[in-house]
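Novice: structural data only, the sequence is not supplied:
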């Protein structure tokens, strides 16, 4: 039995301009114990799909199952199997951290849950904030509490919707260390993120969405094989000549150019010298998930139909 099964899921919204097809027949399964990534640009349908999974939105057609329980027909059972960390910072300003976690436990009928609560507080670096009112916490600390609330009933499936958006490096490391430990202990994790280096490092398998459709679904290692084998990377303050600019990926001063082999690297460097382009910090690196992602998003014109 799959941990999560999306079966031909479609979602249509009525707008002033007509129907908006947010999801178009999305189908894939997530197996128990997987660390699964769901990637896509803004507007791809990721949050809509997560909302349907969590029972916050109803699919126009198709089914979603969590450990065999339909999220609509058997909502209570499906919800007990899910721990969802939302994008938004939502909290009750009248309780301290420990009280908030105790109340969350009560929603699932769990009493005397303090041992697990203490473990969550320790694992997420919240022990010294246990008696602090939620209003007193920083944004990063509030996000840690959201993670703890999602895990307080020990769900077998953990859904992380942009969990590290706008948080510091320390929280990211703390969060991923704790979630990775739960994953190794058997928990299934579904992650949506715009930090593709996180997805590459953490996820065994990845689905990519574009305009409500799945445009890629494979093991992370297989997706990486689709990318150009190597790249020439360097920094420069000068504009590239048009021929190189057309194939370059530029982020500030950092330039990446595809280079299949050593001969290609030599040709690129020769072109730069001929054009008088001063470069620094030259390195040869392997293509990463971001390269695959950008290639896939640039393609698949049928997804916009």
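Specialist: Everything's here; your move. The shown structure was predicted, so the numbers you read here are calculated from the model rather than taken from an experiment.
Novice: use CA for all of it now, contacts and neighbours both
Specialist: OK.
Novice: mind listing the helices for the stretch 51-200 of the chain?
Specialist: Applying DSSP state H, counting those that start in this stretch to the stretch 51-200 of the chain gives helices spanning 75-80, 97-107, 114-123, 139-151, 169-184, 196-202.
Novice: show me what the longest one is packed against.
Specialist: Helix 169-184 sits against helix 139-151, with contacts defined as 3 or more Cα pairs under 8 Å, 6 or more residues apart in numbering; DSSP states H and E.
Novice: how about the shortest one?
Specialist: Helices and strands touching helix 75-80, by 3+ Cα pairs under 8 Å, 6+ apart, are strand 69-70.
Novice: which residues sit against the strand it packs on?
Specialist: With Cα atoms under 8 Å, 6 or more residues apart in numbering as the test, strand 69-70 has contacts from 63-64, 75, 77-78.
Novice: kindly indicate which of those lies nearest residue 233.
Specialist: Among the contacts of strand 69-70, residue 64 lies closest to residue 233 (Cα to Cα), at 43.0 Å.
Novice: ok so, going back, out of the helices of the stretch 51-200 of the chain, flag the one nearest residue 39.
Specialist: Checking the helices of the stretch 51-200 of the chain against residue 39 by Cα to Cα gives helix 196-202 as the closest, at 8.2 Å.
Novice: okay, pairing it with this:
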């Protein structure tokens, strides 16, 4: 049975709510990589640092030390987007452990709901056609590329259509709406999904989801259990929320972050994941700020 943490005095010394000030000003881009770091660190604790494919093999003691160093960095610099550090092995060799980085974000355009056709999209489309044994042998070109037997959700999360931009918007939008109904019926998905909005980002900040996740990571590493009353005392010093909110809203959000990494189960998509929605908002911010093309 895990040891119960019954007072805030037993929480890690590195934990301080002041380190999390400014969460209400975080962008979708920031939230994406802050969640990613916690997702990956949780995976590290469950599966071991060796699963991060570092060429330097670590002993069990070194893995524990590296994990502890990662948690300490997370607690002391929780709003830093990258989770990376140098670790000195017992033989004196210093290695860089890059658990999560925000430097690569081109993939976010793949989660944008509407975009132009990229080279990778065309390659994927041709691969899908090949896998579905589509033969282009109609002299009139009347074969619909993605027919009734197209295994869409096993191969892609984008669906190609053709638009004539010379038509006025109201005609294009109306026809697109009609076509979407047919497409969703054909590939058997719901008509709409709940996606993340900017309002959700503010709610996450008010819930103090990041310090909550960090304490849960510390809890996992140390094999202890922080009671909900202690968690609320540590997070909501002004009594903003209680154990009921923690149980019904904050913990489900944490589990959603850990269990909804993109379209993880393409064969049975239930909804757009939190990471997909965040990637969309983050890429929209990048476009707006002129950081991408």
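Specialist: Arrived safely. Computed from a predicted structure; not experimentally measured.
Novice: give me the TM-score for these two chains.
Specialist: Here the TM-score for the pair of chains, by TM-score structural alignment, normalised by the length of the second structure, is 0.23; 120 aligned residues with a Cα RMSD of 6.6 Å.
Novice: related to what we said a few turns ago, most neighbours among the contacts of strand 69-70 of the first structure, please name it.
Specialist: residue 64 (29 neighbours; other Cα atoms under 10 Å).
Novice: would you list every one of the strands in the first structure?
Specialist: Residue ranges of the strands in the first structure, as given by DSSP state E, are 4-15, 18-30, 35-39, 61-66, 69-70, 82-85, 157-161, 188-192, 205-210, 213-219, 230-235, 249-251, 254-258, 280-286.
Novice: okay, now residue 45 of the second structure: neighbour count?
Specialist: Counted with other Cα under 10 Å, residues neighbouring residue 45 of the second structure total 17.
Novice: same question but for residue 154 of the second structure, I mixed them up
Specialist: 13.
Novice: and what of residue 225 of the second structure?
Specialist: By the criterion of other Cα under 10 Å, residue 225 of the second structure has 17 neighbours.
Novice: my guess is it is in a helix, correct?
Specialist: No - Residue 225 of the second structure is assigned strand when assessed by DSSP: H, G, I helix; E, B strand; the rest coil, not a helix.
Novice: quick one: residues contacting it.
Specialist: Shown in contact with residue 225 of the second structure (Cα under 8 Å, 6+ apart): 2-5, 219.
Novice: closest to residue 46 of the second structure among these?
Specialist: Lowest distance from residue 46 of the second structure to these (Cα to Cα) belongs to residue 219, with 12.3 Å.
Novice: quick check, the closest one in contact with residue 226.
Specialist: Yes - here residue 219 of the second structure reaches residue 226: they are 6.9 Å apart, a contact under Cα atoms under 8 Å.
Novice: re earlier: show me which of the contacts of residue 225 of the second structure are buried.
Specialist: Buried members of those, scored by 16 or more other Cα atoms under 10 Å, are 5, 219.
Novice: strands - which of the contacts of residue 225 of the second structure land there?
Specialist: Per DSSP E, the contacts of residue 225 of the second structure map to strands at 3-5.
Novice: in JSON lines, list the residues you listed along with distance to residue 206 of the second structure.
Specialist: JSON lines is the format used below for those (distance: Cα to Cα, whole Å):
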{"residue": "3", "distance to residue 206 of the second structure": "29"}
{"residue": "4", "distance to residue 206 of the second structure": "26"}
{"residue": "5", "distance to residue 206 of the second structure": "24"}
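Novice: circling back: between the contacts of residue 225 of the second structure, which is nearest residue 86 of the second structure?
Specialist: Distances from residue 86 of the second structure to those, taken by Cα to Cα, are shortest for residue 219, at 23.5 Å.
Novice: so who does that closest one touch?
Specialist: Applying Cα under 8 Å, 6+ apart, the residues near residue 219 of the second structure are 225-226.
Novice: residue 119 of the first structure: how many residues sit nearby?
Specialist: For residue 119 of the first structure, the neighbour count with other Cα under 10 Å is 15.
Novice: oops, could you answer that again for residue 173 of the first structure instead?
Specialist: Counted with other Cα under 10 Å, the neighbours of residue 173 of the first structure add up to 12.
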